[in-house]
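# have a look at this prediction, sequence included:
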Amino acid sequence: MGDGAVKSLRHNGNFSKFWFGETVSLFGVQVTNLALPLTAVLVLQVTPEELGLLRSFAFLPFLFLALPFGVLVDRTAKRPLMITANLLRAGLVGLVPVLAFLDALTMPALAVIVLCIGVCTVLFEVCWLSYVPVIVSQDHLVAANGRVSASSSAAEFAGPGVGGALVQVLTAPFALVVNSVSYLASVVSLWLIRVPEEVTPSPKRHIGKEIAEGVGFIVRQPYLRVLAVAGAAFNFCYMFVEALFVIYAVRELKFGPGLIGLVIALSAVGGVLGAAFAASLVRQFRFGRVYALAVVVGYSGPLLIPLLSGPAVLAAIGVTAGFFLMRAGLAVSNVAGTSLRQAVTPRELMGRMTAGMRTIMWGIGTTGAIAGGLVGGWLGLRAGLWVAAVGFLVAALPILLSGIPRLQEMPSLAASVR
């Protein structure tokens, strides 16, 4: 993809609207990713096991709903579904500060809200990953996915810092209002997009057969099969770490909310850089080599997270470096991997492929949050983080041992057919 592709994408008004709305909501999500677990830790005084269970509720719907949602997305227009999902998420996130104000926030109530938000997130995730190829040509997929990934990384950079400050000033529950407003901004942006969607409903087909067709395609397609296995293993370890990190930082490293936000923000610079250079790296070097190197960097970074536990400054440096490397490698591999998935999948299977990948990768990842809470409560928080760090190295093996590192360039749909 040359400079002309980047210029053409820059002048794609519909993608720009989508990108703007997604960027705003991603910033809001990052505030919630810090404020919600801090609400549980500081307001509800949860245990490691409870925090791991709560975190798993956010991703549990991927296990049960992604596949039927994939059929729905392939059958209907995606934009109205995304608008509905974000309207619901705005209301659900806004419910937390309302309950806190009324002194009615409990662990069961928070768990139900997180679960419902997760349902809406599943629908939106399946939709947008299938919607980008509708508003962007295949030649521009890497650049488009790179921009969304860059926005996500930029949000990870600025969002936690803002979130930490908001938690300090407003307390954790009331910082969530920012995310609620950001979802509404995304709704407006999506509403302004005008692209006709070619939808071919198949009401006579059984939903089970359509789901099986999508899953079967993943199993048969060699690149998708490897990406699914490696992604599931990575997400298991990632959720394992997420279940432990906030409570580890608060109770063992003695970090305040502001320092936690700063550490996450600084480490997200790695994601910003990775996403910013992903398209350029793919253009200049062998696709497979770029992907493999990104995996090595991203999957080995977590070894640094539990390495230092002394003075707060040293511990913060180690944690920041670990997350920095993980996010840098993850950003590049996500851009390349997402583009690879979209490139080798027929349009009529895009929703079901995306749903199947999400079910495998995040469904298994959900169990990582539960495992993290259990292991952290049993072995200790720091020991649990070491277990996850070793797990990341194992998770890299399916990619490194596959044919993906040998790819000269991203294959086309025709070239990938077996």
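Cool, the structure landed. Residues are numbered from 1 along each chain as shown.
# please make it C-alpha for all contacts and neighbour counts, starting now.
Noted.
# for residue 378, helix, strand, or coil?
helix (DSSP: H, G, I helix; E, B strand; the rest coil).
# all strands of the protein, in order?
The residue ranges that make up strands in the chain, judged by DSSP state E, are empty, as it has none.
# mind naming the longest helix for it?
Using DSSP state H to define each element, the chain has its longest helix at helix 312-343.
# residues of that helix that come out buried?
When burial is assessed from 16 or more other C-alpha atoms under 10 Å, helix 312-343 yields the following buried residues: 312, 315-343.
# who are the packing partners of it?
Taking 3 or more C-alpha pairs under 8 Å, 6 or more residues apart in numbering; DSSP states H and E as the contact definition, the neighbouring helices and strands of helix 312-343 are helix 141-170, helix 222-251, helix 257-267, helix 269-284, helix 287-300.
# can you mark which positions in the second one are buried?
Residues 222-250 are the ones in helix 222-251 that count as buried (16+ other C-alpha under 10 Å).
# nearest to residue 113 among the helices and strands packed on helix 312-343 would be which one?
With C-alpha to C-alpha as the measure, helix 222-251 is the member of these nearest residue 113 (17.6 Å).
# how about the contacts made by the nearest residue to residue 83 once chain neighbours are set aside?
Among residues not flanking residue 83 along the chain, residue 187 sits closest, at 5.2 Å (C-alpha to C-alpha, 6 or more residues apart in numbering). Contact partners of residue 187, counting by C-alpha atoms under 8 Å, 6 or more residues apart in numbering, are 21, 82-83, 86-87.
# please compare the first structure with the one that follows:
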Amino acid sequence: MTTTPTTTSEHRADPWPSSFRLLYTAALIDGAGFHIGQLALPVLAVSLLAASPGQVGLLSALSTAAFLLIGLPAGVWIDRLPRRAVLVTADLTRAALVASVPVAWWAGWLSIPQLYLVVLLTGVGTVFADVAAQSYLPELVGRGRLVAANSLLMSTNATMQIAGRGLGGLVVQALTAPVAIVLDAVTFVVSGVILARIRADAPRRRPPRAAGGFARQLAAGVRHVATNPLLRPLAISTSSINLTMQLTTTMLPVVFLRELGLGAAALGLFLGAGGIGALLGAVTARPLAERVGHGRALWLPGLLVAPLGGLVTLIDTGPMLWVAACGWLALAWRTGVANVIGISLRQGATPDALLGRMNATFRFLLTGSLTIGAVLAGVLGEYVDVRTALVAGAVANAMTWLPVFCSPLRTLDRPPTAD
């Protein structure tokens, strides 16, 4: 589908189509539940099942392992399937899986292996949901409004990081982790019901069926990312950001609950500071890109802000907790900017028929990097110490802007628009 670009003033004046508003509402609700569950599961593992640092690392790794296992073929399937149906099915399936955790806890037979299985299978649903949503967006809003739409979605996600993790910490503290996980399951159901209503206003035209068999179609998506001079450095840089951030994120529950003796509420508030940073990044990404160019908006924040990640390694009780929170907020701001600009760039540079496979390739790389980062964090935390994982993440993160700087993206003013 090709949408005629409109001017910036028209973008601001025209209302969003109701199909996009439904997608946005579902993302708002789904995001709140996701961030509550993301906090509640490791807290449950550490505080109620006495999980070791290695087990916490493995739990985090399994939550994203599905992107490594089926991430690439999922793109081929999504390019063949109705994307709304994929989104609804993924939400309802994840609701059932997540709900099994509190049921098992109350029945008295919850175990670490069950948590491993639930997060792995829930991750499969997330693969299809994420790739389908990013591939559906250009169809719903048109390519001329991708930056604005992604800015709104990323701002929403960042807001949910603040509210979801903060609320999750309070719910876990007051009502236990299993209750927080129940809320996560309910939000998946509500999101699925809302997505099922995307009908009348959604464009009915679908991209043409790709030629060739399954393997050939899959290879075409990978080749599109690997050979494109704009997408390749973007993939390398953002994958590196994810890996290095995950080194820190995975060990934070261990640091807060065991080393510092702080509760789940404090952990939720600290992670919420990252949500504030991501929200600021999503909000400022568009004006920053318009002022300095889309390419510079990808690498300049990394050069200026990423070294502040070293402050996170100084985390302690008292004033140093606030110092570390400032460093975490700065890192999250940079990530928020990169998400809006990067997602819009890769959607704009990809034809409709390749969107599913392009997004699947990126999700394979980006979320696969989270898996690797979680495993590395678990190994370092188990066999060296938790602080080493924090230091390794901060040092490596400070260099993740280099692939973009050493590529044609460095001076790109505006993203391309594929036919």
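Cool, got the structure. The structure presented is a predicted model; accordingly, all values stated were derived computationally and were not measured.
# look up how far residue 31 of structure 2 lies from the counterpart of the residue nearest to residue 83 of structure 1 in structure 2.
Residue 187 of structure 1 maps onto residue 192 in structure 2 when the alignment is built from TM-score structural alignment. Noted for residue 192 of structure 2: a distance of 12 Å to residue 31 of structure 2, by C-alpha to C-alpha, to the nearest Å.
# for residue 389 of structure 2, same thing?
Between residue 389 of structure 2 and residue 31 of structure 2 the computed distance is 27 Å (C-alpha to C-alpha).
# cool, residue 103 of structure 2 as well?
Relative to residue 31 of structure 2, residue 103 of structure 2 is positioned 22 Å away (C-alpha to C-alpha).
# neighbour count winner among the two?
Counted by other C-alpha atoms under 10 Å, residue 103 of structure 2 and residue 31 do not tie: residue 31 has more neighbours, with 24 against 14.
# the more buried one contacts residue 157, doesn't it?
Yes: the pair residue 31 of structure 2 and residue 157 passes the contact test of C-alpha atoms under 8 Å, sitting 6.0 Å apart.
# what number of residues lie near the spatially closest residue to residue 163 of structure 1 that is not a sequence neighbour?
Nearest in space to residue 163 of structure 1, with sequence neighbours left out and distances taken as C-alpha to C-alpha, 6+ apart, is residue 31 at 4.5 Å. Applying the criterion other C-alpha under 10 Å, we find 29 residues in the vicinity of residue 31 of structure 1.
# check contacts around the counterpart of residue 31 of structure 1 in structure 2.
In structure 2, the residue equivalent to residue 31 of structure 1 is residue 36, according to TM-score structural alignment. Contacts of residue 36 of structure 2 were listed using C-alpha under 8 Å, 6+ apart, and they are 164-165, 167-169, 180-181, 183-184.
# for residue 185 of structure 1, same thing?
Contacts of residue 185 of structure 1 (C-alpha under 8 Å, 6+ apart): 21, 24-25.
# how near is it to residue 179 of structure 1?
Following C-alpha to C-alpha, the distance that separates residue 185 of structure 1 from residue 179 of structure 1 is 10 Å.
# need the residues touching each of these two.
What both residue 185 of structure 1 and residue 179 touch, as defined by C-alpha under 8 Å, 6+ apart, is the set residue 25.
# what about the residue sitting furthest away from the middle of structure 1, distance to residue 75 of structure 1?
The outermost residue of structure 1, judged against the average C-alpha position, is residue 204 (34.1 Å), by C-alpha atoms, centre = their mean. With distances defined as C-alpha to C-alpha, the gap from residue 204 of structure 1 to residue 75 of structure 1 amounts to 12 Å.
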